[in-house]
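> one predicted model, sequence on top.
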Amino acid sequence: MNVHFPQDEISRSEAYNIVNANEQYIVPTSGDPIRGLIQDHIVSATLLTKRDTFLIKEDYQHLVYNACVSNSPPVFQRGKSLPKVGIIEDDYGFLSVAPTIWKPEPLWTGKQVITTVLNHVTGETVFYHEQIWEVPGDYWGKSSGELDVVIQNNEHICGIIDKAQFGKYGLVHIVQELYGANVAGHLLSIFSRLFTGYLQMHGFTCGIADLLLKPGAEVRRQKILAKSEDLGEKVHLQFLGGNEDLVHMGEDIEKLLRSKGETASARLDRLMSSALNRITSDVNNSLFPKGLLKPFPSNCLSLMTTTGAKGGLVDFTQISSLLGQQELEGKRVPRMVSGKTLPCFLPWDTRARAGGFISDRFLTGLRPQEYYFHCMAGRDGLVDTAVKTSRSGYLQRCLIKNLECLKVYYDYTIRDSDGSIIQFYYGEDGVDVMKTSCLTQFDVLAANQKLVIQRLGKDQFDELIHQSSKKGNSLVSDSHTNDLPEALKKKALGFIDSLSKEKRQSLNLDRRNFLNLMRLKYITSLAQPGEPVGVIAGQSIGEPS
């Protein structure tokens, strides 16, 4: 391990900010958030915020206390003698909300726990957030009101907190944009304790019952997969140009593939894959989500894959439905010189199964041939990863060695170590990627104008209003860095024009003030002089390769 000794106060400050996790919330590569909660926390968040979750007073208060007080005892130790007591060291304390249901006993919803937490974290300064849930409406039901996440005046009105709320433009991202990195980090810590505590109360487990299909769905699956038996013959007839001599089909295929080589083989693979993918899609669409024996959200595996906690629909289909077509380097399983894919198949076999199509599933097991094909695809991925490591490492080294001296100068140009200009304006717009997250999210900026102005600087905003009032409606400035780019200005004006008069009045949206707000947002989003943009570019290209 290396030990770094900062030699002065500037390097000490730099090291402190580099290792400060709150300041590393946004990735310099793309401007997307990298911090968030995963796996069990996502499942717990969904279970807590779904519609039919109700809490008695003791559970509601204990969850809020456990979440907001960092040294509070864990939930599962309630009722035992504890060595320490958590103390609230916050000026705001807790503002409890009234229960949703009063009779026969007071009950709070899971959404009200989120509301209480947001009031505590933001100090009761209200904000607005709205986001459409990415999961299809078939899962919760289109009339459930859970498809859109709406938080107004800090109150969680509707919607489920899932993986999306910890990603780009999610709840935590908007809090980071409006209140700063430290508040967002504090909110993540609170959510972590809250969701851990609720999962200890509720529990979560998967069983075989979560994988089973309804009897009717099982019959539909068998009928659709039966079509794949004849599909290979039909596709090969189409490949041969409609020649219906089934007796000599194998010989005709051999002649064509040996004479045309790679071109004919690629065309056959394309035809077969296209036809088999339709079969796979038909099977999966008929089974998920309505064909499962245990429906969503009581089906724990479906809940896990749907909310983004772990895995995805592909993993679920491979367990309960079928594995589908196996591919090596984008092609079907290759044939040997004899024309066989495996010794147990006939030469130039036209069946889909012989080409690597697996109609079996993990729930009921794979036959030896299918298992071998699946292992081939897995081994191909391992080899590809091993070979790629050395190549991508050398690529990144070359990029960084050639770009390491590029940085932003005080005139916003990108220059080399000898002062020669490489780019007149960083990225053609001068904007730092880490500050562009909400630059074009006009609905967020319009709904939270006061918070944005407060964070960016009210004095600067008042100065911009004073300048624009002297110059009329134009936002022309002597400095090119203070001008709002025409493309951004056009989009902002288009957003204002798209709103109805009532909506503009409810948002208190003034055309000139909003353009000044956008201008202030743009100015504060410019790349800082001294930013090592060359190294960032080299790492951004080399790392994902």
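Alright, I've got the coordinates. Residues are numbered from 1 along each chain as shown.
> contacts and neighbour counts: CA atoms only from here.
OK.
> next, the buried residues of the helix or strand harbouring Q505.
Here Q505, judged by DSSP states H and E, is contained in helix 501-507. Going by neighbour count (16 or more other CA atoms under 10 Å), the buried part of helix 501-507 is R504.
> give me the buried stretch members for the helix or strand following that helix, please.
Next helix or strand after helix 501-507 toward the C-terminus (DSSP H and E): helix 511-523. For helix 511-523, the neighbour count (16+ other CA under 10 Å) marks 512-523 as buried.
> contacts only, for the residue nearest the centre of the chain.
Geometric centre of the chain, nearest residue: G167, 5.1 Å, by CA atoms, centre = their mean. Counting by CA atoms under 8 Å, 6 or more residues apart in numbering, G167 touches 32-34, 36, 173.
> could you do G381 as well?
So G381 contacts nothing (CA under 8 Å, 6+ apart).
> quick one, strands of this structure?
Counting by DSSP state E, the chain has strands at residues 54-55, 108-109, 128-132, 148-152, 155-158, 324-325, 357-358, 407-408, 414-415, 421-423.
> make TSV from those and add distance to A487 and mean neighbour count to it.
Shown next, in TSV, are those (distance: least, CA to CA, whole Å; neighbours: other CA atoms under 10 Å):
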stretch	distance to A487	mean neighbour count
strand 54-55	48	20
strand 108-109	44	20
strand 128-132	25	18
strand 148-152	30	19
strand 155-158	35	21
strand 324-325	45	22
strand 357-358	49	24
strand 407-408	23	24
strand 414-415	22	23
strand 421-423	20	14
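> use this one as the comparison:
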Amino acid sequence: SGERSEDDLTHKMGDIVRINQRLFENINAGAPEIIVEDLWDLLQYHVTTYFDNNTAGVPPAKHRSGRALRTLVQRLKGKRGRFRDNLTGKRVNFAARSTITPDPYLSINEVGIPEAIAKELTVPEFLSEWNEKHLKKMLKETDRILYIIRPNGQRKKVSEENKSEILEELAPGFKIERTLENGDIVLFNRQPSLHRISMMAHYARIMPNKTFRINPGVCKPYNADFDGDEMNLHVPQTEEGKAEARNLMLCSNQAISPRHGGPVVVLDEDSVSGSFTLSLKSTKFEKHEAMRFLYEIGITEIPDADVEGKYYSGKLIFSQLLPKDLNLEYESYACGLVKKAGLCKSCAKEECAFDTFVKIKNGLLVSGVIDSASLGERKGQLADALFRNYGPETLEKFYLGLSRLSTATITRKGMTAGIDEYQTSETVETLRQEAIAEELEESAKLVEEYKKGTLEHIPGKNLAESFETRMLVIGSKVKNKLEKQILKEKIEQTLNVEKPAYNTSIIVLSKAKGSPINFTNMSGFWGQVSVREGRPKRGFKNRLSSINRKGDIGAIAGGFIQNNFIQGLTPREFFYHSMGGRQGEVDTSVATKVSGYLYRRLANSLKDLVINNDETVRTANKNLIQYTYGEDAVFPMKAVRGKSIDVKRIADSVAAEPARQKSKSD
């Protein structure tokens, strides 16, 4: 355009010089005091906005185009400021970024890297007498070595023309830079990096296509999903960097969370559904099918059939992943649901009619189903035992095998959802009508007592608060009755039949996703709408919506929904339901924003705290914060459910030692 482009500070400095000159001239010319004061104020304004163009009560100085000028303070503060954008965080070399997609056939310690990225990123490698032959062969036969670096530090680019010359020159002491190959250690990171395990080390696996591939089990620590998330990959350039990544940052070493001391690298969702299906007592395979499953996990010798002498149970196939001396007993998540449904009067353990009590004896799954209680985040007992008793290598191998097995099981058996599974039985329909009648009757009595003033107060609450709380309690009570019956039928249709339907019941009963309340909402009734832990109140004067009578505070007028999602809601019910939904939407967005900023401030204030050798917690300048770390000197990652020592596990291990030695000698 021919106009000269000035920096914002130069622009501002020009304003200061110009006003200074005018002020000087006016003072010397004896101008009226009001003009001198105006120029004085204007000079003050320009000096202020030179330092901070965002001062409260001062209009920002603007460019001719209307853009606010970026002056000294704006250059330093905030996300795009000098500190956060150029000093504490900056752009780096040897990094790549792409969308992530799932691959259950990869190990948790691997990351699939697109060929296009692998050809761009380089790794330095020292040439020595041990790898001289290998590197010379690579240089001669491939184009994977891009540069050589002489012992004096000179770099030389490798090309087809100078290859033979470089081959003659190469000797121990040289360094080469080659493209990524399978087995190279890399760092993988998803932002925002909110805790230590938002960045972990994986081994490279070069793959076709354009996305990074990871095992879905690695999603939890990264808080990643596959709806378009992008992640960053960094290649360590020094031997120290590679060693630290391999020994300190490898994904399998981070399987236990430093926050709660339970598993955090976990197989969930599809893997839990698949494991649950595989371990059902009704799951059995013929020899050729069983062999296909075993081949998935690298086993070529088939064990003896364990069902009727010719079939292979899913439990037997699952057991091939377990260490031969593993002994465990615990209740599965499904076991808790059986109790909740009132189907279990007293625990029969491995004799349970529904086969929900998990017992593993000498590496064989004797009874029980493998669900979220075995594999889930924080409470996965099987994953926890494998990591603590056998180490990260065993857990990594188990996850790889189970990831393949569960994927194969779902592929073979199928997993579907259909309207027919939410059609209710006559028993449920009768109970539903009774529950609704009970709700309306009891709530009508409460309304009457409230209006008369005879309603019993709840300690610490006034009459109106007591009434609202009791209305919520009634709604919850009648819904629980119906939920219990629906859950009972789902359990019997899945755990107690020869041929279960592989549908959403498996997803809920294994806690792969969802909960029994989803069944009730779809097949029973929604029940009482809740907004801010109470019935919805904000609406018209003395009524919630315009179609209610004034002063009506009964169940229907207060947001009780009698229908379910299969039947469909009435317009009034739909409106009430959206009130509860809106709260969830608002809370999600607001809570994320507020907690994100609070966490940032908290992390910045605590990041210089260190644990000294005397177990005290101190700041960087040695000020004392705690006499003992956490008051008990127990690090959650090393603790077992909050205790520094698990006496029962040690006792069980000692008791099982003779059997372990015997199995080794056999």
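Here it is on my side, so go on. Owing to the predicted nature of the structure, the values given are computational and were not obtained by experimental measurement.
> quick TM-score on the pair, please.
The TM-score (TM-score structural alignment, normalised by the length of structure 1) is 0.68; 408 aligned residues with a CA RMSD of 3.0 Å.
> just to revisit the earlier point, name the nearest of the buried residues of helix 511-523 of structure 1 relative to H186 of structure 1.
K521 (24.2 Å; CA to CA).
> hmm, L257 of structure 1 is touching R267, no?
No - assessed by CA atoms under 8 Å, L257 of structure 1 is found out of contact with R267, at 10.1 Å.
> the more surrounded of those two?
L257 (18 against 12; other CA atoms under 10 Å).
> what's the end-to-end length of stretch 326-341 of structure 1?
In stretch 326-341 of structure 1, first residue to last residue: 12 Å (CA to CA, to the nearest Å).
> what sits up against that stretch?
Taking CA under 8 Å, 6+ apart as the rule, stretch 326-341 of structure 1 contacts 254, 266, 269, 273, 325, 342, 346-349, 354-358, 373-374, 376-377, 380.
> if we go to 7 Å?
The contact list for stretch 326-341 of structure 1, computed with CA atoms under 7 Å, 6 or more residues apart in numbering, reads 269, 346-348, 354-357, 373-374, 377, 380.
> swap in stretch 439-457 of structure 2?
With CA under 7 Å, 6+ apart, stretch 439-457 of structure 2 has contacts from 463, 466-467, 471, 474-475, 478, 554-555.
> make it 10 Å
For stretch 439-457 of structure 2, the surrounding residues in contact (CA atoms under 10 Å, 6 or more residues apart in numbering) are 433-435, 437-438, 462-468, 470-472, 474-479, 527-528, 552-556, 560, 562.
> now do the buried residues in stretch 103-115 of structure 1.
Buried-residue list, stretch 103-115 of structure 1, by 16+ other CA under 10 Å: 107-115.
> cool, stretch 273-286 of structure 2 as well?
273-285.
> before we move on, what about stretch 290-310 of structure 1?
290-297, 299-310.
> the longest helix seen in structure 2 vs structure 1, mean deviation?
Criterion DSSP state H: the longest helix present in structure 2 is helix 571-606. If you overlay the two and look at helix 571-606 of structure 2, the average distance to its match in structure 1 is 1.5 Å (mean CA distance after the TM-score superposition for structure 1).
> give the aligned range of that helix in structure 1.
Counting by TM-score structural alignment, helix 571-606 of structure 2 lines up with residues 368-403 of structure 1.
> R97 of structure 2 in helix, strand or coil?
strand (DSSP: H, G, I helix; E, B strand; the rest coil).
> tell me the contacts of it?
117, 188-190, 211-212, 230-234.
> please repeat the previous calculation with a cut-off of 7 Å.
230-233.
> who's in contact with the residue opposite G274 of structure 2 in structure 1 once aligned?
In structure 1, the residue matched to G274 of structure 2 (TM-score structural alignment) is S44. Neighbouring residues of S44 of structure 1 by CA under 7 Å, 6+ apart: 195, 198-199.
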